Structures are given as structure tokens and as C-alpha cells.
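[1] Sharing a model prediction with you, sequence too.
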Amino acid sequence: MSDRVVHPIEVESYRRMRARLDTTHLPPLTRAVVERVVHSAADLAYADDLVTDESALERAHAALHAGAPVVTDVAMVAAGITRRETVCRLAEAEAGPGLTRSAHAVRLAFDEVGPGALWVIGNAPTALEELLLLDARPALVVGLPVGFVGAVESKAALRASGLPAVSNISEKGGSAVAAAALNALLYHPLSPSKDAL
């Protein structure tokens, strides 16, 4: 993977964000995820809303850079992950009794990738709920679905599951922030730098 060229606007944006939000007390990968999510949404409140675990992020970072598959719930999340191929099976999925298209897409994707993938869910709480029913043994679940119906509950269930995860407490979330959390791990060097963009 070639070195990422960071645009001067992004550098200045991070400078301004860091002038308003002190993240220096956070461990490296947690800091990278928090800052990239805050940056993607221009929402400083994510710093207190996100729930992460540094040791889980370290293992996920290693798996990601070793080539573990990345699965997304919707094409918009996949579109935000620009430096890695992803699996998204929503286009082939079908709804059925008690099953949303998003949940069916999770089943289809799991059939394709098996255990050990990184799952990035930013849109559909039902996709996250379905993932929790599978024996997916994920490297990481970025569970940041957005909405007033099921989002908070599905993220709480993710945290209660004990799976390695990035989630948040509130209804907030969405494709951009879910992709940003995964991108933070993609962009972070294998030899971590404190100020990596």
C-alpha cells in the first residue's frame, strides 16, 4: 500500500480540531479513531460518545493490515473506505418474514468471508443485530448504526456481547462515521505515530 498523501486542508482541519479537543491522553489507536470520527462529522461530542478498547483496536489493526476481509452493511459505508476492497451483499439480499434486507445481507456476507473479518455497520441496526446472532468471531465490529429505532439498543447489545468493537452510546452514527472509524485503522501506520492523520 502506498503512503497516503494528506491534503493541506485536512492537516489544517485536524489542527483546528485539536485546538478545541484534547486527545493527547488517549492511547494511539483510540486517539486515531476518536479524532477521525470527530473530524468526519465535525462533532466534538463524539469524543465522549464513542466506546473503544485499545487492546481490541490493536488486534483489529494487526488483522486489517494482515489482509482480513472488511464487510460493510451498505454501499455508502463501502464508498467511504477508499483504500481497501470491501464486501457488501445488500444488492443481492432480499427481505422476508422477520428478516430485513440488511440482515439477509449480513448472512450472505458471512457465508462469503467466514470468521475473522472486520464488520463496519453504519446504517442498519438490524444488520448489527443479525451479526450478533452469528458465530462470526470478528476481528472487530464497528457498530455505529444511526437512527431512533433500534440503533441505541443494537449498540448496547454489541457492547454487552463482549465482541471487539467500536460503538457509541447515542442515536448518532451513520455511514460516514463508520467508514471513518475503519479508515483510522487503515491510515494508522504499523509503527504507530502519535499524530498520524
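    It's in. Residues are numbered from 1 along each chain as shown.
[2] Only C-alpha atoms from now on, for both contacts and neighbour counts.
    Fine.
[3] Looks to me like Val142 is in a helix.
    No: counting by DSSP: H, G, I helix; E, B strand; the rest coil, Val142 is not part of a helix but strand.
[4] Please tell me I have it right and it contacts Val166.
    Yes: with contact defined as CA atoms under 8 Å, Val142 counts as touching Val166 (4.7 Å).
[5] Show me the common contact partners of these two, please.
    Counting by CA atoms under 8 Å, 6 or more residues apart in numbering, the contacts common to Val142 and Val166 are Ala181.
[6] Tell me where this structure has strands.
    Using DSSP state E, the strands of the chain run over 50-51, 70-72, 118-121, 140-143, 165-168.
[7] Tabulate the ones you listed (TSV), appending distance to Leu190.
    Below are those laid out as TSV (distance: least, CA to CA, whole Å):
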stretch	distance to Leu190
strand 50-51	22
strand 70-72	18
strand 118-121	17
strand 140-143	17
strand 165-168	19
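[8] Quick check: which of the ones you listed is buried the most?
    strand 118-121 (a mean of 30; mean count of other CA atoms under 10 Å).
[9] Not counting that strand itself, show me its contacts.
    Outside strand 118-121, the residues that reach it (CA under 8 Å, 6+ apart) are 60, 64, 68-74, 77, 127-128, 138-145, 175, 178-179, 182.
[10] Which among these count as buried?
    Neighbour counting over those (16 or more other CA atoms under 10 Å) leaves 60, 64, 68-74, 77, 127-128, 138-145, 175, 178-179, 182 as the buried ones.
[11] what about Asp53, how many residues close to it?
    Applying other CA atoms under 10 Å, we find 13 other residues in the vicinity of Asp53.
[12] ugh, wrong one, I meant Ala62
    If you count neighbours by other CA under 10 Å, Ala62 ends up with 15.
[13] can you pull the contacts of it?
    In this structure, Ala62 makes contact with Leu190, judged by CA under 8 Å, 6+ apart.
[14] Repeat the analysis, applying 10 Å as the threshold.
    68, 139, 185-186, 190 (CA atoms under 10 Å, 6 or more residues apart in numbering).
[15] for Thr126, same thing?
    73, 99-104, 106, 132, 145, 149-151, 154.
[16] distance from the centroid: which residue in the chain tops it?
    Pro97 (28.6 Å; CA atoms, centre = their mean).
[17] Once you drop chain neighbours, what's closest to Val34?
    Once flanking residues are discounted, Val34 sits nearest to Ala47: 5.9 Å by CA to CA, 6 or more residues apart in numbering.
[18] next, the one to line up against it:
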Amino acid sequence: MNVDTAIIIITHGSRRNTFVEDMEGVTKYIEDKLRIPVYLSHNEFTEPNWRNLVSSLLEKGINNFIFALAFLGRGNHVAKDIMGSFGVNEFYKWVEAQYEGKKLKVYFTRPLADSPLVKLSLLYRISSALRKDNSFNFLEDPEEIEENSMELSRQKVREITGKDGEELEIISRAVYASGNLEIARHIYISKDAIEMGVSALKSGIGILTDVKMVKAGLRWNAENYLDDAVELAKKLKITRTAAGIRIGLSKEPKIVVIGNSPTALVEAIKMHEEEGVEIPLIVATPPGFTNAVEAKERLISTDIPCIVLRGNYGGSNIAVSIMNEIIRYARGKNG
């Protein structure tokens, strides 16, 4: 920074020493971060008064001033007492001005009330008080939390989609798992998809997943062949997830749950259409901007029973939540 520029913090001022000590701490913090001198001044009640400080610095040949206004709002002290003394009414802009007959350039920061950090700081401090108040209680019982959240999710999903019954439950579970109400508008459930999934599970047909995260989240024994797919992926020049799906479906029919990989979904569709592999249900929620949308729309156009989160939305947690709801139906609602 130029040697002819001064940074001056201006506060309202107070007769209490504690106020001055607090503001000196703020000034030192800023000075340490900037590694240049920062002056603390006040509008009234205590010294140094900003007017005297500016006069003194002008005498020393300093004619560029950055004024950091340590006020909350744009009241008369800011508009009239301080900025008005320079004939200035703009923030965040270098402006030519005059003070005591001398030409100078000034730059004013805005008061603090519109800063998101100030708002956030106040919010945290108020929240801290509420947390300490025994009359302000959070739900702590896991079952109560889940049921309360699910009921709120059902209400919102019903308003958005008009769905009811099993479809309402599946979409509500997906919304609950993702925390994103918007996906309720984008979940496609084909005719008989839920019934086919439940019947397949009851008849002993297994579940095949694209990634381990989906397998880990399911409340049913599932298969994943990602670790066995390296050589096949190289040989066929496809992704490991696609190769894992090919290995799994080559053994016997399975429900396919795709939470992450569009290429795995494409491979399942190819095996069904080109090789006649039977797939009783595909749950598909892969997210992304490359292949994901196209792969999911391709699935919807086939005769495979499916539950699909359309668009760029997706994620393994959503696929797991949908499939676990079908598992719950297969086990008799409370499984």
C-alpha cells in the first residue's frame, strides 16, 4: 500500500473503557492480518477523535484515507457527522474530497449490518442461548426423529405429486434421504414396478448393485462385483461398474440398483435388450451431467419395470432409500 494512504477505523465511541478495549482488540487483529498500520478513532466521547486524527495525518502529507466504518447501520453519525464532513455519499469507491480546505481522496466501507458474517454471528449467539434454555428442546429419540421427518416429508410430497399409498412412501423416503424436496417432482415409477420388486424378493431373486456404497446401505443381502471386474473392464473397454453389472447379470436374473454409475445402467439395459437377460426391476438414481440423464431416459423407454430419479439429480443414498422401502414391503411393511 502507498505510504501516503491511511486506514482509519471509526467507531461511535463510548466513555466506557471496556468499549475502547474491545475495539483496540479488533484493530490489532486487522493490523496483524494486513501487516500495515491501522488507526483506531471515534466519533464522540473518547479520543482519538477521527477529526483530529485526519487533521494530524494531513499535516504529515497523507492524503488518501480508507475509512472502515465500525457502525451497524447507516444512521446520522455515518451519513452526516462523518461522510457529510467530506461531502461524500458513496461506499466502496475512491472519491475526491476536501477537508479543512485540503484536497484528499477518501474510500468508505459500508456499515456492518448488511454483512452476512455479522448476521451469522448474531444467529449463532442467539442459537447458543436457545440451546442452553431447557424449554427449547430438540428431538433426540431416533425413532421419533425419523417418524416426525417422514410425516413432514409425506405431507409435502402429497401436496406436490398428489400420490398416495406405496408410491407416496417411496418418494417420501427418497426426499427424506436426500433432504431435497424438489426431487419429488422427478421420480418416475413404472406400472407394476413396486409389485415386481416385492414379488422378486419374495421368490428369492437377489439384488445386484453398481457400487459398494449401495450394497452397504441395503437391508438385504446384495451382490457387487466391482473388485472382480478389472480384467473384464480392460478386455471389453468398459468401466469397472459396467463390467461388474455384466458379471452379476451373467449368473442369473437379479434386481439391479444403480446409485452412482450411468455406464452400469447402460450395461444392464444392453444385456436385457441384446441378450435377453431378465431383470425384474431396476432402481436407477445415478447423478451427473454426462450420460446420466440419457441413460435414465433410455431405461424409462424400455419394458423393464423401473423406479427412476430423472434429470441430473441422484445419488447412492437415494437408490438405497427407495430399494429399502421395497424390501420393507417384501418383509411385510415392518421389516
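    Structure's in. What do you need? Fair warning: this is a prediction, and the values are worked out from it, not measured in the lab.
[19] Out of the contacts of Ala62 of structure 1, which two sit at the greatest distance?
    Ala139 and Leu190 (16.6 Å; CA to CA).
[20] Look at the aligned residue in structure 2 for Leu57 of structure 1 and say how many residues are nearby.
    Applying TM-score structural alignment, one finds that Leu57 of structure 1 aligns to Ile194 in structure 2. When neighbours are counted by other CA under 10 Å, Ile194 of structure 2 registers 23.
[21] Lys172 of structure 1 -> structure 2?
    Counting by TM-score structural alignment, Lys172 of structure 1 corresponds to Tyr313 in structure 2.
[22] next one: Leu133 of structure 1
    When structure 2 is aligned by TM-score structural alignment, Leu133 of structure 1 is paired with Lys270.
[23] correct me, but its match touches Val277?
    Yes: look at Lys270 of structure 2 against Val277 with CA atoms under 10 Å: they come within range, at 8.9 Å.
[24] okay, those two: which has more neighbours?
    Using other CA under 10 Å as the criterion, Lys270 of structure 2 and Val277 rank with Val277 on top: 18 against 14.
[25] returning to what we had before: please name the nearest non-neighbouring residue to the match of Lys172 of structure 1.
    Closest to Tyr313 of structure 2 by CA to CA, 6+ apart is Pro287, at 5.1 Å.
[26] hang on, isn't the one you found packed against Glu294?
    No: at 11.1 Å, Pro287 of structure 2 does not count as touching Glu294 under the criterion of CA under 10 Å.
[27] Neighbour count for those two, which is higher?
    Pro287 (22 against 15).
[28] Mind telling me what the more buried one corresponds to in structure 1?
    Counting by TM-score structural alignment, the partner of Pro287 of structure 2 is Val146.
[29] how about the corresponding residue of structure 2 for Val77 of structure 1, what does it touch?
    Alignment note (TM-score structural alignment): Val77 of structure 1 maps to Val214 of structure 2. Going by CA under 10 Å, 6+ apart, Val214 of structure 2 touches 208, 222-224, 257-260, 315-321, 323.
[30] Mind doing that once more with 7 Å?
    259, 316, 320 (CA atoms under 7 Å, 6 or more residues apart in numbering).
[31] so which of those residues comes closest to Thr27 of structure 2?
    Ser316 (48.7 Å).
[32] ok but Ile7 of structure 2 is inside a helix, no?
    No: the assignment for Ile7 of structure 2, made by three-state DSSP, is strand rather than a helix.
[33] Next, count neighbours for the closest residue to it other than its chain neighbours.
    Distance criterion CA to CA, 6+ apart; nearest residue to Ile7 of structure 2, sequence neighbours excluded, is Ile66 at 4.7 Å. Ile66 of structure 2 has 19 neighbours, counted by other CA under 10 Å.
[34] contacting residues around the residue nearest the centre of structure 1?
    Per CA atoms, centre = their mean, the C-alpha nearest to the average position across structure 1 is that of Val142, at 3.3 Å. When contacts are counted by CA under 7 Å, 6+ apart, Val142 of structure 1 touches 119-121, 165-167, 178.
[35] With Val70 of structure 1 instead?
    Shown in contact with Val70 of structure 1 (CA under 7 Å, 6+ apart): 86-87, 117-119.
[36] Identify the residue of structure 1 aligned to Leu181 of structure 2.
    Leu181 of structure 2 maps onto Leu44 in structure 1, by TM-score structural alignment.
[37] now its match: how far from Arg16 of structure 1?
    Noted for Leu44 of structure 1: a distance of 12 Å to Arg16 of structure 1, by CA to CA, to the nearest Å.
[38] Could you find the counterpart of Val106 of structure 1 in structure 2?
    Match for Val106 of structure 1 (TM-score structural alignment): Ile245.
[39] Can you give me the neighbour number for its match?
    29.
[40] thought it was touching Leu226?
    No: look at Ile245 of structure 2 against Leu226 with CA atoms under 7 Å: they stay out of range, at 8.2 Å.
[41] need the helices for structure 1, in chain order.
    8-20, 28-41, 46-49, 54-65, 75-80, 101-113, 125-133, 151-161, 175-187 (DSSP state H).
[42] Switch the ones you listed over to CSV, and while doing so, append distance to Leu197 of structure 1 to every line.
    CSV is the format used below for the helices of structure 1 (distance: least, CA to CA, whole Å):
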stretch, distance to Leu197 of structure 1
helix 8-20, 8
helix 28-41, 7
helix 46-49, 16
helix 54-65, 15
helix 75-80, 16
helix 101-113, 29
helix 125-133, 28
helix 151-161, 27
helix 175-187, 7
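[43] matching residues in structure 1 for stretch 56-66 of structure 2?
    So stretch 56-66 of structure 2 sits over no part of structure 1, by TM-score structural alignment.
[44] Okay, now that stretch: how far is its last residue from its first?
    Start-to-end span of stretch 56-66 of structure 2 (CA to CA) is 15 Å.
[45] just stretch 47-62 of structure 1 next, same as before
    24 Å.
[46] when you align them, which residue in structure 2 goes with Ala160 of structure 1?
    Using TM-score structural alignment, the equivalent of Ala160 of structure 1 in structure 2 is Ser301.
[47] neighbours around its match, how many?
    8.
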